[in-house]
Structure formats: structure tokens, C-alpha cells
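# structure here, sequence nowhere to be found:
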């Protein structure tokens, strides 16, 4: 009997989990898409204009550089340009790379 009672209490919980995981996100996505489309119609389509300028992205790939090899991390090595970029932009502080450069390079080139 304990097995059957346990099964009956888990079944509603599993159904709720499945509902939340598989039904709610697609329904919410369709709802938000519909609202965006209706908003664009109300505003005459002005809401979806392309940006006037492209973003400025600088991607710096360095091989065999340690965490403390730049000035803004307290290194003795002077890196004024990187320090200025770090002060005015975004710093990547939590990351992972492979011990060899080949996997990281192939991931960068292929996007996988």
C-alpha cells in the first residue's frame, strides 16, 4: 500500500512540473510575440526600426595569458591600454578555457 500511496502523491507533482516546463514557456512566448506585434501596429511600425549605428565590439584573444598578467589585476606588468579598456568597458572575470589552445581556438572558429 505504501508504494501505491507514494505513486499517487508524486503523480500530481510530476504533472505540474511538466506543465510548467513544457507548456508555460511556449504559451508565454506566443503571448509576448502577439503583444509586440500589436504594439508595433499601434505605433505605426516605428518600434522595430533598425539601429542607427552598429555596436562597437572588441574581442581580444590571447594565448597563454594568466589571470594576473594584466595591470588591472595587480600585475607588475604595465598594460595601460588594457587597463583603460577594462575601466571603460566590460571585463570577463569568470571563465574557463582548455589547458591547450587548440580546443579553445576551434570552439571560437566553429561556434561549438
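Good, I have the coordinates. Being a predicted model, the structure only gives us computed values, none of them experimental.

# make it CA atoms for all contacts and neighbour counts henceforth
Noted.

# relative to residue 25, how far out is residue 32?
10 Å (CA to CA, to the nearest Å).

# next one: residue 17
12 Å.

# kindly report the same for residue 39.
21 Å.

# show me what contacts residue 87?
Applying CA atoms under 8 Å, 6 or more residues apart in numbering to residue 87 gives no contacts.

# ok, and here's another one to check against it:
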């Protein structure tokens, strides 16, 4: 499998873990802060187990700026699905416009001038 595909797949999977680590506790506001910090750290461990190799291997085919751009686009994509399905928050038109601007930024990062 090409390194670029492996990198993107690992970064996508790592984003799922990190999104749950950062925002999953919002559905459990009754839980103590210490508990949700510890649980979030535990979840984030698995995120790092995917993210670090993704960036290490991905650096063979992508620049650091491109890796970061892939990460941010995936982060927003995963978060959009997460916020609608898990947190049950609406996805409004202004989110879509903001994501479109970020996608344009990604275009400029990857475009060869």
C-alpha cells in the first residue's frame, strides 16, 4: 500500500481517538474533572500510537506543512461528523463556509506553483 495512503489512514484513525479524548467527555458533565482528564489521557495514548508513525512515515512523501494540512482537514472532517452524531449538535451553513475556506487553504498548500 502506498505510504501516502497509509499516512492518511493512520491520521484519520488518530483523529477519531483525539476527538473523543478532547470532546467525548462533554456528554458526561457530571463526571469529575480529574476522571475525565485521566480517561482523556488514556484515549490520547492510542491517538499518539497512530499519529507519530503516520507523521514519521508520511514525512517521506509529504512536507511538514502538508502533513499538518492533512491533519487539520481530517480533524475538521472527523469533528463535523462527531459533533452531529455524538454530541447531537447542528451543522450550520457558517460551519460549511468556514470549512470551504480551509479547503481552499489546503489547495494552496498542495498546489505546485
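That came through fine. Because the structure is a prediction, the values reported are computed rather than measured.

# next, the TM-score between them, please.
The TM-score (TM-score structural alignment, normalised by the length of the first structure) is 0.25; 35 aligned residues with a CA RMSD of 3.2 Å.

# and for the residue nearest the centre of the second structure, nearest residue in space, chain neighbours not counted?
For the second structure, the residue sitting closest to the mean C-alpha position, by CA atoms, centre = their mean, is residue 75 at 2.6 Å. With sequence-adjacent residues excluded and distances taken as CA to CA, 6 or more residues apart in numbering, residue 75 of the second structure is closest to residue 15, at 5.8 Å.

# check which helix or strand residue 46 of the second structure maps to.
helix 33-58 (DSSP states H and E).

# got a list of what residue 57 of the second structure touches?
Counting by CA under 8 Å, 6+ apart, residue 57 of the second structure has contacts 3, 7.

# scratch that, residue 17 of the second structure is what I was asking about
Per CA under 8 Å, 6+ apart, neighbours of residue 17 of the second structure: 43, 44, 46, 47.

# mind redoing it with 10 Å?
Counting by CA atoms under 10 Å, 6 or more residues apart in numbering, residue 17 of the second structure touches 24, 40, 42, 43, 44, 45, 46, 47, 48, 50, 78.

# and if you look at residue 26 of the first structure?
By CA under 10 Å, 6+ apart, the neighbours of residue 26 of the first structure are residue 32.

# now it, what's its secondary structure?
helix (DSSP: H, G, I helix; E, B strand; the rest coil).

# what's the separation between it and residue 33 of the first structure?
10 Å.

# what does residue 2 of the first structure give?
Distance check for residue 2 of the first structure against residue 33 of the first structure: by CA to CA, it reads 47 Å.
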